[in-house]
Every structure is written in structure tokens, then in C-alpha cells.
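Colleague: The sequence isn't on hand, but the structure is:
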């Protein structure tokens, strides 16, 4: 009997059975570590994706037997800690993903390991802070406090203290906090008539996200301007909490469930009312489209939200196909080096951002499809900063080679990381939504 590679079929993701006792059972967890790691050892196709796989293979190769049985089981955690759940191995490399009978889901095994480790504890203060983006953002953007926080993040002495005590690397360029939150300042225009397309709802609700609300509100304002220019009635989601992705990456699944209970009832009402829900941060979009449905497969409202959730460029390109997107671009962008973030790639949308940018006259887009290495909170941590920069070097080089006028990524944090890695450059870092707003002359 011939067994085809799972990745040649339409890969299927099994629900995450995180509430079962077996999920958190240490002997059963380590048995699954051994099963999956041994398959990876015999394949090694993913060696160039991140540092988790080289760490595993080095442990095996340098062990007493040259096989997995020569690795101390306690060292398995070195592999878990180096996985930042980008999902690239599952989506682009692994030949043994379901429906292959070996049923390899490396990212969700790593998530299971992180969940076990979180529940067992202790958890670093740094990790709790970095994963509490909403709470920290609310505190950091209080008037007067915001100036102090931003100044401290730029001061060498403060960064040295953060490096030594919190484990936030002194050289990592951190995003500033905004003096005016997006949700407070946003003025969405809902006055236009609803024009449903063949593939798109004609009205939009914007899920702001923690990052856009507290760090780069301009991205959200640009999205609203683009929607208004195209006469799409828009509103903000009435009330929102963090999507839960930082907590997921930490393994704090109970907090993910708590945040789900805050967000889904509000979002489900919008989904059932026929709104397209747009989130301009790929990780947040992925959380609602993929991770929450896998964690809560029996909840109809979670499924309804997943089906209503759009990446902004997915929505805009579909509006164009529906004949409902204006293409009256008045300003060329020149050369754009565009990075496709991992959490956008795994949504299997195709390159919608590039597709729309290439409709702008006198604009040449160079696309880089490779992990930047920042990956949420992972690249901020002192122990992983150097690895983060190493993973990103091919991206930094490829983004610079085109001599771009603009450097852009749908993931604003990845864009910041890439700019830091490129060093001195005349290229301007701008989010793709900002580039579209510029091209429209808005």
C-alpha cells in the first residue's frame, strides 16, 4: 500500500483536546515527544525553518547513541522553548501531517508542552507581562505615564536593568506606546449604503487589536480611511479584549478561554448580523480563524466568527473581484520590499497584499516569503534575541537587495524587526495599509 505525503493532500488539523486529562499527563506527553521527535529525526526537512529543529537534531547527533534514545528527556524542553508556533513546519514542510497516518502536528505538540510547563510552573514575571498586552497597554498609555515609558525604553540604563532583571534584551528596539489610543480617537464612517458583493459583506466591523490600539494607531486610522474611500460602512467592534495569541504562545490556555469568553459573544453578534470582521494584525486574525476553532470545535459562535473574519487585504482584493473597489490611485510607490509574515502565510489566502499593491501604477513589489525571526514576544527575550536576529538575516538581506523606497510587512512588529536588522537604510518602514492610503492620496 502506498501512503501519500500528508502535505500533498489537503492538510487537516485535528481539534486540540486540551481539556482532557491525557493532554496534561506527563508520561503520555513525553511518549508523544519521543514519537514525533523520532519521525523528525528521520526526515529533517524542517532544519532551516527555526532553531527548534537544529536544537533537536544537535541533541540527537551529539548524544551517546546518535539516536533519540541517547538524549536526556529533560533536554526536550530546549526544543519546546525554541518553538514560537509560527506553523511553518506544519503548513509548508512536513510530509507527515494529517491525513498521513503518522499524524504529525509539531506546533500543537509544542503547544501541549508549553501548556504542561505553564501549569506546572513557575512562570517568569517577564513572560506574564509580555503576554498581557492589553493590561500593559492600558497602563502604558495613561497620559504622563506614556512619556515616561517611552523615554525609559530608549534609555540605556533602563534597558540594562530590564535586560538583567526582566530578561528583555537591551538591544531589542521596542515599539513606542501611543499618546492617543486608536479606539478612543477612531471615527469610523457608517453612513454609506451597504453594498454586498458576491464574495464580500458590504459592511465592516474593525477589531482593533492590542498593538494597533496602543502602539501604532495610525494603521487602524489608515484602514478606516481606505474603507471610507471605497464607501464601505464601518464601525469598531463595540468592546474587545486581547485575542489571546500571546497567552496561547505562553501555554496559558485557561487565559485563552477567558479571553474567548469576552470576545466571541460580541463578535458573534456582528457575524450573525452580516458584518465582515477585519483585523489588521495577522496573528490576531489567525487566532480567530484557526486556533480558537481548534480549541473550541463544538461552539457554533466560534465557528461563525471564524467565517466572518477577514484579513484586510483578503477583503479588499475580494471587493475588487466583486467590482466594488476603487482603483483611482494617484501616487506611485516606487520600489516596495514586502515581507509576508508567517501567520499570514498559514491562513492560505495567497499573496493578497502583493496583489493589491501591484495594482498601484509605477509600483514594483519585491516579495520575501520567509520568517523574520521576531515572532511575537519570543524575539524580545534576552535568551533568544541573538537567535531571532540570526533567523532574520536572510530576510534583512533580501529586503535590502532591491534598494526599496519602502519596507513593509503586514505584521507591524516584523516590519520593525526587519528595519532594525537592515541597519542604516533610506527606505521608509510603512505598513501595507498605510501604503494603500498614500497611493489613494488620502
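Modeller: In hand now; what should we look at? Keep in mind the model is a prediction, meaning the values are calculated, not measured.

Colleague: For the rest of this, base every contact and every neighbour count on C-alpha atoms.
Modeller: OK.

Colleague: any idea which element the residue nearest the centre of the chain lies in?
Modeller: Centroid-nearest residue in the chain, with Cα atoms, centre = their mean: residue 283, separated by 2.7 Å. Using DSSP states H and E, residue 283 sits in helix 282-286.

Colleague: again with residue 148
Modeller: Going by DSSP H and E, residue 148 is in helix 145-154.

Colleague: what packs against that helix?
Modeller: helix 133-140, helix 156-161 (3 or more Cα pairs under 8 Å, 6 or more residues apart in numbering; DSSP states H and E).

Colleague: To residue 427, which of these lies closest?
Modeller: Of all those, it is helix 156-161 that lies closest to residue 427, at 26.0 Å by Cα to Cα.

Colleague: continuing past the longest helix that the chain contains, what's the next helix or strand?
Modeller: Using DSSP state H to define each element, the chain has its longest helix at helix 253-272. Using DSSP H and E, the helix or strand that follows helix 253-272 in sequence is strand 276-279.

Colleague: for that next one, packing partners?
Modeller: Contact here means 3+ Cα pairs under 8 Å, 6+ apart; on that basis strand 276-279 packs against strand 204-207, helix 253-272, helix 300-308, strand 309-310.

Colleague: what separates the last one from the chain centre, distance-wise?
Modeller: Using Cα atoms, centre = their mean, to the nearest Å, we find the averaged C-alpha position of strand 309-310 to lie 14 Å away from the chain's own average C-alpha position.

Colleague: again with stretch 30-43
Modeller: How far stretch 30-43 lies from its chain's middle: 26 Å, per Cα atoms, centre = their mean.

Colleague: Buried ones in stretch 378-395, by neighbour count?
Modeller: Buried residues in stretch 378-395, counting neighbours by 16 or more other Cα atoms under 10 Å, are found at 378-382, 384-393, 395.

Colleague: Next: stretch 116-134.
Modeller: Within stretch 116-134, the residues that count as buried by 16+ other Cα under 10 Å are 116, 117, 118, 127, 130, 131, 132, 133, 134.

Colleague: Now distance to residue 203 too, for those, in a markdown table please.
Modeller: A markdown table is the format used below for those (distance: Cα to Cα, whole Å):
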| residue | distance to residue 203 |
| --- | --- |
| 116 | 42 |
| 117 | 43 |
| 118 | 40 |
| 127 | 38 |
| 130 | 34 |
| 131 | 32 |
| 132 | 31 |
| 133 | 28 |
| 134 | 27 |
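
Colleague: And here is the other one:
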């Protein structure tokens, strides 16, 4: 086989050696950026994935030599800043990922460059604040404060101030803060016996994530209701410190480490007791399944938590395989325009959400398998807002073309982004936005919790 045609072997990833001082050697990083950029320039298969690759190819095409060696090293940062570590290029497009001898891991090279930039102190205060989700949530979710913050987020004058001070685009619809946290009203429990032949873990721990706890607790209540209906004993994880994905995307690897030290011990205790740990936000599940194990390749505790971590619908379909998921659905969901987010796709679990929803009689699911363009904090920033909307346009169009009753995404901020993109783009659709867990609760005919 001609090695330029790529490898047919399954992609593998090398550990992230972030604790080695050599990892932060800027000269070595620039050398690797030039090597990988040259390979990408010669391939260009990823040109339609995000804005990092068009930015790179424009820099090359506009340079004096028309090659990577004609691009100023300082302009490499323009490419790095466009990458939000969705991982799709590595998992679905690039033919040169390890074990290919060219050893291209574009997202983790971008991570290394971001880590160098962060260590040099070349990140904005805005970015440090936006990625401190626990601190923001604990403050903004105080009842009176939450109502004030939510009102300010809908006020044009206040948003103008927020844009000028922090660079949060005034046009971006921001998720609300809930005055009542998920944890305070979560209904979990149950002492149902393990059934004969049960292979999937027969009890569940919910790691609600900071987003569900502070912003959209209804998603957590929907998950708890579905678990209760299926007679699966359920507990809450002792706490829900941020998984660390926002800090990872910033390159703040010491920040990731601090959060890992809070989360892993309490999740390890659950894993050792035989609980399946469900995280209802794909980025959070991915953090524990993939990124932390790569950052801590020799940490048995991290590996144990990774093995116990599940996407909720991944878990439901495993139960269904064992004949243990109830299918006593009470209502049809009609047409669902379902967007599978990037951090769901790269978990390599297949389209478990679609498979689950399609079990509901009278339900049609139109799957949209493309980046919506928001990312965690990237799409809220003034300098990237219009790019995020442009990246999302094909998703917005596909959602409208499905003529759905519901628009849904496992990623709640992607779902909000899609609805905003449809409306701001002047497209017409009468669909309701609902998280897939909400749809499953509705299909079972369960009363809303919380």
C-alpha cells in the first residue's frame, strides 16, 4: 500500500505528555506545527470541517512561496485560535493519524500550542472567566442573582456592556441560569433487584455536570425520571465540579488537573461499587472517557472511571440489548430533527440517541451529522460569533428541511445555537426545541419533574 494513501488501521492516540517540560518548548511546537501544516496543505480533506483549515490554507495560498514555509510563524496562532478541539478531523477525516508513520494528531497539536500560549500568559481575562464554569454557576445561580443575570442577558444595553468589557457577542443567546439547582430537587433512589442474566450495570450514578446543575436542571430531571421508570436504582455523584473540558480548550492544563483531583476520587468510589456513571452532556462524558486517560495514561483510578462512564443513550441501548429497557411508550414524537454533536460522534459509540428515539412508534428521526459551529465558549465570543453562525448554516438548513415537530441535540448549547441560527437566518419552522432526554420522557408519558 502506498503510504501516502493513508492507513486503514484503527486510529490510535499517544498520551498527552503535558507534565514534561519539553511539551512546552515553543521552538519544538513551531517545528511540529510547520510539519503538520505542510501535510494538511498537501491533503486539504478537512477544508469543510471548521475554520482552522480554511485559515491555514488561505495563509499558505497568500504567502510569497505558496507553501507553508512562506507563512510567518506568528500567523500560526491564527490557525490555533480557530481550533476548538472537536476532534472530528482526527476521528473521521485524516488518513495520516497514528499508526500512520506521518503521525498527525491535529487536535492534540493544537492543544499543545494552546498550552504553550496559556503558560506564556497570552490569554485574555475574558477566556479565564468564561472557562471557570463552577465559579460562574455558583454565583449566577443564586436565586435573586439568577433572575438578575437572566434579565441582563436579555437586555440590549446590558449585553452591549458585556460585549465591550468581556467580548461576549451581544447577539449570542446565552443559556439561562436556574435559580433552583438540579441537585436540590433531584428525585433518585430505588431498590429494584438485579434481574437474571443482567449484563449491563444494574445501578446508575448521575454526574449531572455543572451545566445541568446550574443552567438546565430539567435535563437532569428527565434523565432521573427515565431511569426511575425503568426501575434502575439511581444515586447522584457527591459533587459536580466542571469536567475540565473548558479549561482543556483554553490550554489551561493545570486547571484541568485541579478539576481532575476533585472529580476522580468521588467518581472512583462509585465505579468500584459497580455503578454506571452517566453524564448527560457529551463533552463531559468525552472528557472522562478519552481526554483524562490520555493526560494520565498510568493512572489506574482515571482508567477505572473511564470504564464506568457512559453517555445516557449508550447505556439505554446496552440495557435494550439485554432486554431490560422498557418500550411501553405512550406517545409518538412525530418528526425529530436530531443533531449529533461532535463530542458525541468522536466517542465511537454509534448513533445511540437516534436508535433509542426510533424505537418510539410513529417517530421519524432525521439525523444531522455535522458540526453546528458553537463549541463551548468559542461561539459566544465577539471575534468568532459570525464564523460560528456560518459554520452552522448547513445544520440550520437541514433542520428546517426535515419539517420537524422537535429540534434536538445531545449538546444543549448546540440545540440553542441551531434554533437561534434558524430564526436569525429568516428560516421558518414551527418545531419545539427539546433535549433527547426530554423527548424520551415525553415518549414514556412521564410527568415533568422538578
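Modeller: Yes, it's here. Bear in mind that the values here come from a model prediction, so they are computed numbers and not experimental data.

Colleague: Next, the TM-score between them, please.
Modeller: TM-score for the superposed pair, counting by TM-score structural alignment, normalised by the length of the first structure: 0.98. Supporting figures: 442 aligned residues with a Cα RMSD of 1.1 Å.

Colleague: Touching, the residue nearest to the centre of the first structure and residue 246? I think so.
Modeller: No. Look at residue 283 of the first structure against residue 246 with Cα atoms under 8 Å: they stay out of range, at 9.2 Å.

Colleague: Could you work out the end-to-end span of stretch 424-436 of the first structure for me?
Modeller: End-to-end distance for stretch 424-436 of the first structure: 25 Å, by Cα to Cα, to the nearest Å.

Colleague: swap that for stretch 274-288 of the first structure, please
Modeller: End-to-end distance for stretch 274-288 of the first structure, by Cα to Cα: 17 Å.

Colleague: Now do the contacts for residue 233 of the first structure.
Modeller: Shown in contact with residue 233 of the first structure (Cα atoms under 8 Å, 6 or more residues apart in numbering): 188, 189, 190, 191, 192, 193, 194, 202, 203, 204, 227.

Colleague: what's the burial count for the last one?
Modeller: Right, the one you point to is residue 227 of the first structure. Residues lying near residue 227 of the first structure (other Cα atoms under 10 Å) number 22.

Colleague: And the third one, by the same measure?
Modeller: Counted with other Cα under 10 Å, residues neighbouring residue 190 of the first structure total 18.

Colleague: For it, which residues are in contact?
Modeller: 232, 233, 234, 235.

Colleague: hmm, which of the residues you listed are common to the second structure?
Modeller: Contacts conserved in the second structure for these, using both residues aligned by TM-score structural alignment, their matches' Cα atoms under 8 Å: 232, 233, 234.

Colleague: one step back: what is the very next helix or strand once past the helix holding residue 283 of the first structure packed up against?
Modeller: Next along the chain after helix 282-286 of the first structure, taking DSSP H and E as the criterion, comes helix 292-295. Under the contact definition 3+ Cα pairs under 8 Å, 6+ apart, helix 292-295 of the first structure sits against helix 300-308.

Colleague: what angle do the helix it packs on and helix 253-272 make?
Modeller: Helix 300-308 of the first structure and helix 253-272 are oriented at 70 degrees to each other (axes from the mean of the first three to the mean of the last three Cα atoms, to 10 degrees).

Colleague: re earlier: which one of the kept ones among the contacts of residue 190 of the first structure is nearest to residue 51 of the first structure?
Modeller: Of all these, residue 51 of the first structure sits closest to residue 234, with 41.8 Å by Cα to Cα.

Colleague: my guess is that closest one meets residue 225, correct?
Modeller: No. Contact criterion Cα under 8 Å: residue 234 of the first structure and residue 225 do not qualify, at 10.0 Å.

Colleague: okay, now residue 34 of the first structure: neighbour count?
Modeller: If we define neighbours as other Cα under 10 Å, then residue 34 of the first structure has 16 of them.

Colleague: which SS class is it?
Modeller: helix (DSSP: H, G, I helix; E, B strand; the rest coil).

Colleague: if we can go back for a sec, measure how far the helix holding residue 148 of the first structure is from the centre of its chain, please.
Modeller: 25 Å.

Colleague: which residues are contacting that helix?
Modeller: Here helix 145-154 of the first structure makes contact (Cα under 8 Å, 6+ apart) with 139, 140, 158, 159, 174, 176, 177, 178, 179.

Colleague: cutoff 6 Å now
Modeller: 140, 158, 176 (Cα atoms under 6 Å, 6 or more residues apart in numbering).

Colleague: ok, for the second one, nearest residue in space, not its chain neighbours?
Modeller: Beyond its immediate neighbours in the sequence, the residue positioned closest to residue 158 of the first structure (Cα to Cα, 6 or more residues apart in numbering) is residue 152, lying 5.8 Å away.

Colleague: For that neighbour, give its distance to residue 45 of the first structure.
Modeller: In terms of Cα to Cα, residue 152 of the first structure sits 43 Å off from residue 45 of the first structure.

Colleague: got a list of what residue 409 of the first structure touches?
Modeller: So residue 409 of the first structure contacts 338, 339, 415, 431 (Cα under 6 Å, 6+ apart).

Colleague: How many neighbouring residues does residue 230 of the first structure have?
Modeller: The burial count for residue 230 of the first structure: 16, using other Cα under 10 Å.

Colleague: corresponding residue for it in the second structure?
Modeller: Aligned by TM-score structural alignment, residue 230 of the first structure pairs with residue 230 of the second structure.

Colleague: Distance-wise, check its match relative to residue 187 of the second structure.
Modeller: Using Cα to Cα, one obtains 14 Å as the distance from residue 230 of the second structure to residue 187 of the second structure.

Colleague: what's the neighbour count on residue 285 of the first structure?
Modeller: Residue 285 of the first structure: 26 neighbours (other Cα under 10 Å).

Colleague: show me the contacts for it.
Modeller: Counting by Cα under 6 Å, 6+ apart, residue 285 of the first structure has contacts residue 279.

Colleague: Tell me the residue in the first structure aligned with residue 445 of the second structure.
Modeller: So residue 445 of the second structure corresponds to residue 441, using TM-score structural alignment.

Colleague: show me what contacts its match?
Modeller: Here residue 441 of the first structure is in contact with residue 330 (criterion: Cα under 6 Å, 6+ apart).

Colleague: Let's see that with 7 Å instead.
Modeller: Going by Cα atoms under 7 Å, 6 or more residues apart in numbering, residue 441 of the first structure touches 330, 331.

Colleague: related to what we said a few turns ago, quick one: which of the kept ones among the contacts of residue 190 of the first structure is nearest residue 214 of the first structure?
Modeller: Taking Cα to Cα as the measure, residue 214 of the first structure lies nearest residue 234 of those, at 20.4 Å.

Colleague: And for the nearest residue to residue 381 of the second structure once chain neighbours are set aside, the neighbour number?
Modeller: Excluding the flanking residues, the one nearest residue 381 of the second structure by Cα to Cα, 6+ apart is residue 168, at 4.7 Å. Counted with other Cα under 10 Å, residues neighbouring residue 168 of the second structure total 26.
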